[in-house]
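**Q** 3D model of this:
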Amino acid sequence: MSTTVSNSKNTANTENTATPAVARVRTIDDWRPEDVRFWEEAGARIARRNLVFSVISEHIGFSIWSLWSVLVLFLGPEYHVDPAGKFLLTALPTALGSVLRLPYTFAVAKFGGRNWTVFSALLLLVPTILAGIVLEPGVSYGTLLAVACVAGVGGGNFASSMANINAFYPQRLKGWALGINAGGGNLGVPVVQLAGLLILATAGAAQPRLLPLVYIPLIVLAALCAAWKMDNLTAMRNDKRAMREVSRDPHTWVMSLLYIGTFGSFIGFSFAFGQVLQVQFQEQFDTPVKAAYLTFLGPLLGSLIRPVGGLLADRFGGAKVTLWNFAAMAAGAAVVLVASVQDSLGLFVAGFVALFVFSGVGNGSTYKMIPAIFRARARIAVASGADPETAERDSRRRASALIGIAGAVGAFGGVLVNVAFRQSFLTTQNGNAAYLCFLVGYGLCLVLTWAVYLRTSPARLSDV
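**A** Presented below is the predicted three-dimensional model:
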């Protein structure tokens, strides 16, 4: 067994050693996580290090992506932006973030995980600095829309980070690793909301610039850490066709629809929850700081629970966990709808918190399903005479590509959530129509999960 690590000055070959873990500028040419001996001697340590610094960068990316879910709470009457206009300000960065997830996934294969993490982290400085410059009374709504849209670059970080970490871990640990990576990144949403609450409670609503300015040194630090500690995998850089291959696979679009139901809900609700509280319960939330006290709670719990979804999927199977999770999300949406009709704030918040929690569980379980699909395909190929090593390599690269596509389509679900809220409040002055749409959507996802992955059928893939 050998590992090969290249840097800008030299190439080192080592026998039975963890030398790769101490290189400073890295490209790893030989990566075999399914080899137990390799994993125990060198692989696990390297993968953990990359996971830690991937989480840091992705966490800040999520904070910048969701920055405007907090900044809209600062936009008082002097900014002349109505509730419908605020929903649009949060929908635009969601939309751009979903579009960027596809090229960000490609970028990992082309430039390397470490290299792209550094660049994408530094790119976060653009929307952060712009927000710090323009946020003052008198700024035009068009300028606010443009600057909010640019914050979407933070949404692309998730896809590249997940595709990169997926390549580092063996199949048996993917649910846990992807859950930790995604959950740590998702925590960027409640953290930026807590930071906004702190500024609202201390400096007041007249100081929105403080929030983006706080993140500038953190962005620089994340980029430096990634440059110092992360690695590129040659196997990923050599793969150019995986995205095209999986785009023709029906499972790609099934998983993308399921991810709309889980992650689309999480990010859409994260962006909109504070505004929904202010619009639907105006008497109870007559100041931004009151809404901010509750805004962070759902995203926090949804982020923390995501690794649990991955662990449950590792143990019981991703499809089974996803099925029952959509049933729970449908129940949560029904509770929110009833609470809205009855004008019950306590029941409304409880229902929404449940939606956040189960969207987090579903995020972890659906992402576990993706590599499991291609792992099952690889077993079938090997049984038919294919080379095991080639089948495993194809499985890994296609799973990484599908993670990028599902991440992009799923993030677009956040746009649909904000548009649904905007239209519902514009036409009926409440969110009931939106809540009913969410309930129906979760029911459809439940049926789709059962029909494709759990129903007894000759074409069914086992162990997904």
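**Q** going forward, measure contacts and count neighbours with C-alpha atoms only.
**A** Will do.
**Q** and residue 136, that's in a helix?
**A** No - applying DSSP: H, G, I helix; E, B strand; the rest coil, one finds residue 136 to be coil, outside a helix.
**Q** Pick out the residue nearest the middle of the protein.
**A** residue 158 (5.1 Å; C-alpha atoms, centre = their mean).
**Q** neighbouring contacts of stretch 389-400?
**A** 162-164, 166-167, 236, 239, 242-243, 245-246, 370-371, 374-375, 377-379, 381-382 (C-alpha atoms under 8 Å, 6 or more residues apart in numbering).
**Q** Skip ahead from the helix ranked longest in the chain and say which helix or strand is next.
**A** If you go by DSSP state H, the chain has its longest helix at helix 388-428. Downstream of helix 388-428, the next assigned helix or strand under DSSP states H and E is helix 432-449.
**Q** one more, for comparison:
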Amino acid sequence: MSTSDTDPARSGRGGRRSGRWIDEWRPEDAEFWNGTGRRIARRNLLWSVVAEHFGFSVWVMWSILVIKMGANSHGGPGPAGFSLTTDQQLWLVAVPSGVGAFLRLPYTFAVPAFGGRNWTIFSALLLIVPCGLMMWAVQHPELSMGWLLLIAAVAGVGGGNFASSMTNISFFYPEKEKGWALGLNAAGGNLGVAVIQKLGATVIAAGTGTALARIGLIYIPLAIIAAVGALLFMDNLRDARADVASTASAARRGQTWIMSFLYIGTFGSFIGYSTAFPALLKNPALFDRADVALSYGFLGALVGSVARPLGGRLGDRLGGARVTVAAFAAMTLGGLGAVASIGPKGKILDHPNFGLFFASFMLLFLASGIGNGSTYRMIPAIFARRGRENGGDAGAMRRAREEAAGAIGICSAVGAFGGFLVPIIYAQSNKAYGTIAPALWVYIGLFVVMAAVTWWSYLRRGGIEAAPARAGDAPAAVPAQLRAPVVSGEQAPAGTTASAASTS
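**A** From the prediction side, this is the model:
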């Protein structure tokens, strides 16, 4: 972007620029926003989506690699020279999810500390490390499982990118356009899961270790492109501030941990099923359909990604808690269908039914995607009601939004651990019982409990969505510029705190 004196971003109408740092940013100033702010914000959004998308892809790249790293039907080395068992494959896809969950909170606060442009450059270049390590590892079948787990763990840095990307973009947009911007940013990231699974399946079709390394050969240049794009076209905002106090305050609220539990069931299920699904399709104890895993394993992640905005929209119309209960009910049905489909060890059908298995998982992906949007919508509604109960004045509502921002950051990090737990439970079930049926029953039980917790906490008499006021509505007395912005079609905390947008 031009930094000449004629650039409106330097004028007194809303922005002053010092190199790549914008010293004053006023997106709520209509004249500034329409004159130059929107153009700058969109350019930053574009390259944020690019970097975040590649980050998501690197985060889950092991979910497609492990399909070719399994043992053959006789237990010997497979096409790539590895002889991993199904439970070992599931561990390899689980560990990056766990590391990514740990990184979400520090990545959230990195943007205010270092600048959104600067951190995007650094985090994009950091993706080269897991890609390079992966390229080396897949060409050395003699590596121990411990080394493979350590190398796979480094891919977790891609999971942290989402938090910093959402945080950065939240600072650029005015309240009325924040929902569209963050929704697009989130969708771009989530789609990275489906893209790597489809693209990766195509490039490793040859089946050798060298072919597996081609994924790294593709994503290393893409990471460099993202970093160069951020270098040339993104900006840092000095007005971006981290609010550690609001996160600490939110951590003391019981509602934060209730929603974190529910978010494990929605986003955690989405990312966990996305990474585990290809390995389950390949599992010799089930259907041993490596062909389907490579050709169609990406569909689950695609369905879940596309369904997420629908969950937010339905939550706006029907109430986030109502939609969340319905999502958990649908996930319960999907789990029951999956149990039935695996045949004798599921103790429902006499014979395995692959069509029912695949369809049941598509329902799980659809429902978890919808639940992602609806649970995210609930968090600001919960804290908005708390603000009303504390007087409803501008100060109370501002404090409520700050706590909601902190809560979203916590829920985002805790929920992402579901991506670690889901594959691990599958792995332990398969190892101990030779079937994933016990794991599916665990998930079914959790979905029922989560639906009950949602109803008890938010829908029964006196619950948030049973209250006369619409959940998430700000009082009329609160000025428009103080009300919570819309995120992914739902009410969400203002973008003045770093943790406001760190959710997926």
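**Q** does the residue nearest to the centre of structure 1 really touch residue 183, like I thought?
**A** No - with contact defined as C-alpha atoms under 8 Å, residue 158 of structure 1 and residue 183 do not form a contacting pair (10.5 Å).
**Q** one step back: next up, the contacts around the residue nearest to the centre of structure 1.
**A** Residue 158 of structure 1 neighbours (C-alpha under 8 Å, 6+ apart): 58, 61, 62, 101, 182, 185, 407.
**Q** Give the full set of residues in contact with the residue nearest to residue 20 of structure 1 when sequence neighbours are not counted.
**A** Distance criterion C-alpha to C-alpha, 6 or more residues apart in numbering; nearest residue to residue 20 of structure 1, sequence neighbours excluded, is residue 5 at 6.1 Å. Contacts for residue 5 of structure 1 (C-alpha under 8 Å, 6+ apart) come out as 11, 12, 13, 20, 23, 26, 27, 28, 29, 30.
**Q** Now, of the residues you listed, which are buried?
**A** Using 16 or more other C-alpha atoms under 10 Å as the burial test, the contacts of residue 5 of structure 1 include 20, 23, 26, 27, 28, 29 as buried.
**Q** and the aligned residue in structure 1 for residue 301 of structure 2, how many neighbours?
**A** Taking TM-score structural alignment, residue 301 of structure 2 has residue 299 as its aligned residue in structure 1. Residues near residue 299 of structure 1, counting by other C-alpha atoms under 10 Å, number 30.
**Q** How about residue 244 of structure 1?
**A** 12.
**Q** Translate it into the numbering of structure 2.
**A** By TM-score structural alignment, residue 244 of structure 1 lines up with residue 248.
**Q** Looks like its match contacts residue 406 (just checking).
**A** Yes - under the criterion of C-alpha under 8 Å, residue 248 of structure 2 makes contact with residue 406 at 7.3 Å.
**Q** returning to what we had before: now intersect the buried ones among the contacts of residue 5 of structure 1 with the helices, please.
**A** Per DSSP H, those never map to helices.
**Q** Using TSV, lay out the residues you listed together with distance to residue 53 of structure 1.
**A** Below are these laid out as TSV (distance: C-alpha to C-alpha, whole Å):
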residue	distance to residue 53 of structure 1
20	16
23	15
26	14
27	16
28	17
29	20
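**Q** and the two most separated of those residues?
**A** Greatest spacing in these, by C-alpha to C-alpha: 23 and 29 (13.2 Å).
**Q** Next, check the contacts of stretch 389-400 of structure 1 against the helices and list the overlap.
**A** Short answer: these in helices (DSSP H) are 162-164, 166-167, 236, 242-243, 245-246, 370-371, 374-375, 377-379, 381-382.
**Q** Write a PyMOL command that selects only the buried members of the residues you listed.
**A** To isolate the buried ones among these in PyMOL, judged by 16+ other C-alpha under 10 Å, type:
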select buried, resi 162+163+164+166+167+236+242+243+246+370+371+374+375+377+378+379+381
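**Q** mind listing the strands for the stretch 151-300 of structure 1?
**A** 231-233 (DSSP state E, counting those that start in this stretch).
**Q** Matching residue 121 of structure 1 against structure 2, which residue comes up?
**A** In structure 2, residue 121 of structure 1 lands on residue 124 (TM-score structural alignment).
**Q** Counting neighbours, what do you get for its match?
**A** 27.
**Q** same thing with the one 3 residues further on?
**A** Residues lying near residue 127 of structure 2 (other C-alpha under 10 Å) number 29.
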